[in-house]
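> Provide a 3D model corresponding to the input given below.
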Amino acid sequence: MRPWLRACVSTMLSVLWASAPARPADGRPPLLLSGEPLTLEEIVEVAQQGRPVELAPAARARVGAAFEAVLAAARAHQPVYGLTTGVGWNKDQDVLSQTGGLDPELLAASRRFNLGTLRAHAAGVGAPLPDDVVRAAMLVRLNLLLTGAGGVQPAVVDQYAAFLNRGITPVVPGRGSVGEADILQSSHIGLALAGEWQVRRAGTLMPAGQALRAAGLQPVELVGKDFLAIIGDNSLTIAQAIPGVRAARAWLEQEITVFALSLEGLNGNVAPFLEVTVAAHPDPGFAAIAGRLRAELAGSDLWNASERRPLQDPLSFRTMPIVLGNAWEALAAAESALLFAANHSGDNPLVLTDSAALATQGTQAGRYVVPGLPNAAIVPTANFEALPFASAIERLSLALAHVSESVTASVLRFENPAITGLPRFLTAPGNPGHGFGAVQKAVVALDSDIRTLALPVSLENATLAGNIEDVTNNGPLAVRRLNDLVEDLYQLASLQLLHAAQAVDLREGFHLGSGTKALHDGYRARVPFVAQDRILTGDIDIGAQYLRGLPRAHTSDPSPSERRHE
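Got it, this is the predicted structure:
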């Protein structure tokens, strides 16, 4: 056996031993990875809860077959982006000499090219991403590499699994991607797999080589197109979106009940979400929200006629079921787009081992068939383009901003006795002070921030790489803005809840609905009625924490994140 092959086998066996999963302390079996779709819950279990992973033997064999196709292309010196040529503007540069074989010198040149390219692209900026985000990205990438589309050597997927199972997490800067694959940031993951850069192990920052030695692992000798498969996708952006999308769902589900309580505080109308109203305009999101509102308000005095109730409420109340329904649909679309992106290859080029039909699709397509392997092909793609995903995130942000606008307008209506029939600024009887007059500024300030964060960024463009990379989608920026926006929404909803609870308490003898009463009573156990002016800053924070801690409501259909995306 040649020395270079012996070294590869030794590394492979070392990684296989070290990546063998152990059953977690809670008794859950390892997550079997095969390239089949993952759910968001499975990603969270591995990334946040430390569930180990195991590679399906058939999937690992598929990786090996794809790698053999890559080696065959290299032996034939077939023009392949990132394998026999450079990347970006350097795609016209040969990186391997035409020797007609894969001798040790050629393999050494390929390894130098892999490491050198990773080093040149490791230029991220900003504070490091949280470990669970990096782990989520590595899981997503590992599972997609198991389809064989990346064409990596089996030792690469083994090392990914070993890092996840041994708690070794590369340090990845938080910024540096414009959305056309997270190339700069993901380079740090590739370097760590190869024993360079920095990682955290058991919470301790250390050089990657030191962590590998402590875990009984060997650095992977990256070769072929390993580096390009590691960096050429959007898994880090996908991973950063998971917390924001999940938080948006949790917030929106609580906001339905907060709005219902706010409507009780107004003594408002149920007409906008009656079944007959929805039947005339059966938009799916609207129908789902209307059903939830009717359930939350079961037993409420809103269902009893009142001479003090106006015929129609301000639009911020009256249209809220449709505004919330729009956000509900946007959330479902974002969850679907997120799962699609997490479970479908963005590799460029794409390695195929079952592409016999390609040779019949014209001479140009036939050029991608690997010489000597009629069923294998390496095809250039643009599947890393994440615009559909970025657009879905922006749609969600915009829909949530519309909810914010309506929440803000509805809270401001509580200042006016002519609308509420309650004291000005919801000031309690016997309070000679200002009531909730001043706190409105915080409401408006949050809404302004939210609406700014919702502005689209996918059209912000720059031309890079010698005019080759001439469009961007800014998906990572859209994701960061969504995450910040949802944090603001919790503060805004806390202020909405502060007003709603105060208003219903000023309506002595008013019977709340079953859902709104539970929300109100839990809130009042933490934040008392404002009988006299007091510092409200702590109450606002407590309210936001209360809403974050509430369990999700039970809905008839699972969210897309709870289903496997086919």
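> make it CA atoms for all contacts and neighbour counts henceforth
Will do.
> Grab the nearest non-local neighbour of residue 176.
Excluding its sequence neighbours, the residue lying closest to residue 176 (Cα to Cα, 6 or more residues apart in numbering) is residue 124, at 4.8 Å.
> Quick check: that neighbour touching residue 184?
Yes - contact criterion Cα atoms under 8 Å: residue 124 and residue 184 qualify, at 5.5 Å.
> For the protein, which strand extends over the most residues?
Ranked by number of residues, the top strand in the chain under DSSP state E is strand 373-379.
> Now do the shared contacts for residue 124 and residue 184.
Both residue 124 and residue 184 are in contact with residue 176, where contact means Cα atoms under 8 Å, 6 or more residues apart in numbering.
> follow-up on the earlier one: what helices or strands is the longest strand of the chain leaning on?
Secondary structure elements in contact with strand 373-379, counted by 3 or more Cα pairs under 8 Å, 6 or more residues apart in numbering; DSSP states H and E, are helix 57-75, strand 350-352, strand 369-370.
> And the ones you listed: which comes nearest residue 553?
Across the helices and strands packed on strand 373-379, residue 553 has its closest neighbour in helix 57-75 (37.8 Å, Cα to Cα).
> Which parts of the closest one count as buried, going by neighbours?
Along helix 57-75, these residues count as buried under the neighbour rule (16 or more other Cα atoms under 10 Å): 59-60, 62-75.
> Between those, which sits nearest residue 444?
Taking Cα to Cα as the measure, residue 59 is the one of these closest to residue 444, at 53.2 Å.
> before we move on, the earlier item: next, the contact list for the residue nearest to residue 176, please.
With contacts defined as Cα under 8 Å, 6+ apart, the neighbours of residue 124 are 172, 173, 174, 175, 176, 184, 185.
> follow-up on the earlier one: including distance to residue 518, could the helices and strands packed on strand 373-379 go into CSV?
Listed next are those as CSV, based on distance: least, Cα to Cα, whole Å:
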stretch, distance to residue 518
helix 57-75, 49
strand 350-352, 53
strand 369-370, 64
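> Sequence B follows; please return its structure for comparison with A:
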Amino acid sequence: MVRVDGRTLRCDDVLAVARTEGPSRIEVEAGALAAAGRAWELAEELSTRRVVYGRTTGVGANKDDTVTGEHSTDHGLRLLRSHAGGSGELMPDGQVRAMMLIRLNQLLAGRSGIGPSLIEALANALRAGALPVVHRLGAIGTGDLAPLAETGLALAGERPWRRGGVAPVAVQAGDALAFMSSNAATLAEATLAALELDTLTKASHAVTALTYVALDGNPEAYATPVHEARPHAGQVACAADIRRLLGMEGTPAPGRRIQDPFGLRAFPQVQGPALDALHHLREVLAIEVNAGTENPMICVPEGDAYHHAHFHTAYVSSALDQARATVHQVAELSAARLGDLVEPDFTGLRPFLADGPAGSSGVMILEYVAHDALTELRQAALPVTLGSAIVSRGLEDHASFSTQAARATTAACRSYRQLLACELVAAVRALRMRRADLVDIPVRAAFEQAGAVLDPSTQDRPLTEDIARAATILDTLASI
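This is a model prediction of the structure:
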């Protein structure tokens, strides 16, 4: 059961609902719904005595157009209809569910002034497992106008449901902008991608530890005194986890080389920034999914409305850009370690971990797959925050592009998963060929779990299925 109260929604709650096919088990806090109702009453009263953007006016460059008389009756529906112009592919089901949950939670923060009936309809849609038809394209990081307008029209009964449905609810004049004024769709994708990157970075510790054993790494690079000398939080945590996985207690035996290649030796220094960036990203998202971002903000304690720019998500786009950039650096080390695993000087085995007649290629193709994935990751890591846009007749003259940053982060997850899978296939193969004894250390569990799904044959054969299975097992390795 996920409790929705406008204050305490967690990223893990978003993931749980996203993964739940069918009805979602959510509990709306009665006090939060009552507070949202008071904000709605205040917004209605304010609209009778002062200008309130989007309620008594048009939106965007139409901010000075006053809506009065008979035109105010259907003002909300006209806004939703005009903004429901999403295009491109349909948004994935999990992201739609996550978007609906985040938007519901934000509305329960009690600052939108939206009618309680629309909030309850959104909650009922989640409980029923109903999914609106929502397209991916239509936002630039200044409010997910198109996706949320499509959702609002589905709740109003004017657009079809992709799955299930709920009874139509009336949309009042002030409901439309209040419902659309959020980046819930972007936050949904960003949250799901951030949690996947978090999982992959944890799994990379186990994969790196397996490669370390296969290459007889030098333990000095992970020693506690080394990292106490420059104690960045992520770096210290990474080195400590590698020591744990490898059972490094006291003074471990020296490795084969006085200094390893950077793929092993510099792993904590490169992984550390990624861990810190992901921690910061999750902190940003934790604030955003519980934030009252609607413009204008209806403030019950002050009895007034405030016009502002909370729709701008520079925090989100900047944090996503930083996370992708740091993960790309770590991914480069994975590709480098894969290169070490196919080198006889490092493993004492045949080139490319071949095991057959002369000229056998072994896992040679893994490097090509890995660098293909790394190139895609490099493109996904390019910062979106260097761009901008001027829209709505020049009034809206900047954009965060957090939407595009979230999409790029989803793409980065796919590429990084494939890259780590290639390293894992090679590391397990090298350990099998060396008949390595991992004794009783934690990383042995990673070897056994990966070995249970990877084909033990070392003859030349297609490795497609091995890569796919390794990619799947990474989620399990993250918890070792």
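> quick one: TM-score?
Remark: TM-score between the superposed chains equals 0.94 [TM-score structural alignment, normalised by the length of structure 2]; 477 aligned residues with a Cα RMSD of 2.0 Å.
> Structure 1: which residue goes with residue 362 of structure 2?
The pairwise alignment with structure 1 assigns residue 362 of structure 2 to residue 435, based on TM-score structural alignment.
> check contacts around that match.
424, 425, 426, 427, 428, 532, 533.
> Now, these that are in strands?
Applying DSSP E to these, no entry is found in strands.
> Now distance to residue 451 of structure 1 too, for these, in a markdown table please.
Written out in a markdown table, the entries for the contacts of residue 435 of structure 1 read as follows (distance: Cα to Cα, whole Å):
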| residue | distance to residue 451 of structure 1 |
| --- | --- |
| 424 | 28 |
| 425 | 25 |
| 426 | 27 |
| 427 | 29 |
| 428 | 32 |
| 532 | 33 |
| 533 | 30 |
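> Any of those buried? List them.
Applying the neighbour count, that is 16+ other Cα under 10 Å, the buried entries in the contacts of residue 435 of structure 1 are 424, 425, 426, 427, 428.
> is it possible to export those residues to a markdown table including distance to residue 45 of structure 1?
As requested, these are arranged in a markdown table below (distance: Cα to Cα, whole Å):
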| residue | distance to residue 45 of structure 1 |
| --- | --- |
| 424 | 49 |
| 425 | 46 |
| 426 | 45 |
| 427 | 47 |
| 428 | 47 |
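> Could you point out which of these is nearest to residue 472 of structure 1?
Distance ranking of those against residue 472 of structure 1, using Cα to Cα, places residue 425 first at 47.6 Å.
> And that closest one, what's its match in structure 2?
Under the alignment by TM-score structural alignment, residue 425 of structure 1 pairs with residue 352 in structure 2.
> hang on, the earlier thing: what about the match of residue 362 of structure 2, which SS state?
In three-state terms, and counting by DSSP: H, G, I helix; E, B strand; the rest coil, residue 435 of structure 1 is coil.
> Could you pick out the longest helix of structure 2?
In terms of residue count, the longest helix belonging to structure 2 (DSSP state H) is helix 402-434.
> List the buried residues of the following helix or strand past that helix.
The helix or strand immediately downstream of helix 402-434 of structure 2 is helix 443-453, counting by DSSP states H and E. Neighbour counts over helix 443-453 of structure 2 (16+ other Cα under 10 Å) mark 443, 444, 445, 446, 447, 449, 450, 451 as buried.
> how about helix 443-453 of structure 2, aligned to which bit of structure 1?
So helix 443-453 of structure 2 is aligned with residues 516-526, judged by TM-score structural alignment.
> How about stretch 307-319 of structure 2?
Going by TM-score structural alignment, stretch 307-319 of structure 2 lines up with residues 380-392 of structure 1.
> same question, stretch 407-423 of structure 2
Following TM-score structural alignment, the aligned partner range for stretch 407-423 of structure 2 in structure 1 is 480-496.
> What are the contacting residues of the matching stretch?
For stretch 480-496 of structure 1, using Cα under 8 Å, 6+ apart, the contacting residues are 240-241, 243-245, 247-248, 251, 255, 258, 262, 393-394, 397, 404, 407-408, 411, 443, 446-447, 449-450, 453-454, 540-541, 543-544, 547-548.
> and with 6 Å instead?
Applying Cα atoms under 6 Å, 6 or more residues apart in numbering, the external contacts of stretch 480-496 of structure 1 come out as 244, 397, 450, 453, 540, 543, 544.
> same deal with stretch 200-217 of structure 1?
If you take Cα under 6 Å, 6+ apart as the criterion, stretch 200-217 of structure 1 is touched by 15, 167, 168, 169, 192, 195, 196, 197, 198, 199.
> need the contact list for the residue sitting nearest the centre point of structure 2.
For structure 2, residue 193 is the residue whose C-alpha lies nearest the centre (Cα atoms, centre = their mean; 1.9 Å). Contacts of residue 193 of structure 2 were listed using Cα under 6 Å, 6+ apart, and they are residue 410.
> Looking at structure 1, name the residue matched to it.
With TM-score structural alignment as the criterion, the equivalent of residue 193 of structure 2 in structure 1 is residue 244.
> Pretty sure residue 126 of structure 1 sits in a helix.
No - Residue 126 of structure 1 sits outside any helix when classified using three-state DSSP, being strand.
> Aligned to it, what sits in structure 2?
When structure 2 is aligned by TM-score structural alignment, residue 126 of structure 1 is paired with residue 88.
> What ranges does the stretch 51-200 of structure 2 have for its helices?
Secondary structure of the stretch 51-200 of structure 2 (DSSP state H, counting those that start in this stretch): helices located at 75-83, 93-107, 116-128, 145-155, 175-180, 184-214.
> For the second one, give me the average deviation versus structure 1.
Meaning helix 93-107 of structure 2. Helix 93-107 of structure 2, aligned to structure 1 and superposed, deviates on average by 1.8 Å (mean Cα distance after the TM-score superposition for structure 1).
> One more: the last one?
Between helix 184-214 of structure 2 and its aligned stretch in structure 1, the superposed structures give an average distance of 1.0 Å (mean Cα distance after the TM-score superposition for structure 1).
> Kindly name the residues of structure 1 that line up with the following helix or strand past that helix.
Per DSSP H and E, the first helix or strand lying C-terminal to helix 184-214 of structure 2 is helix 224-228. With TM-score structural alignment applied, helix 224-228 of structure 2 matches the range 275-279 in structure 1.
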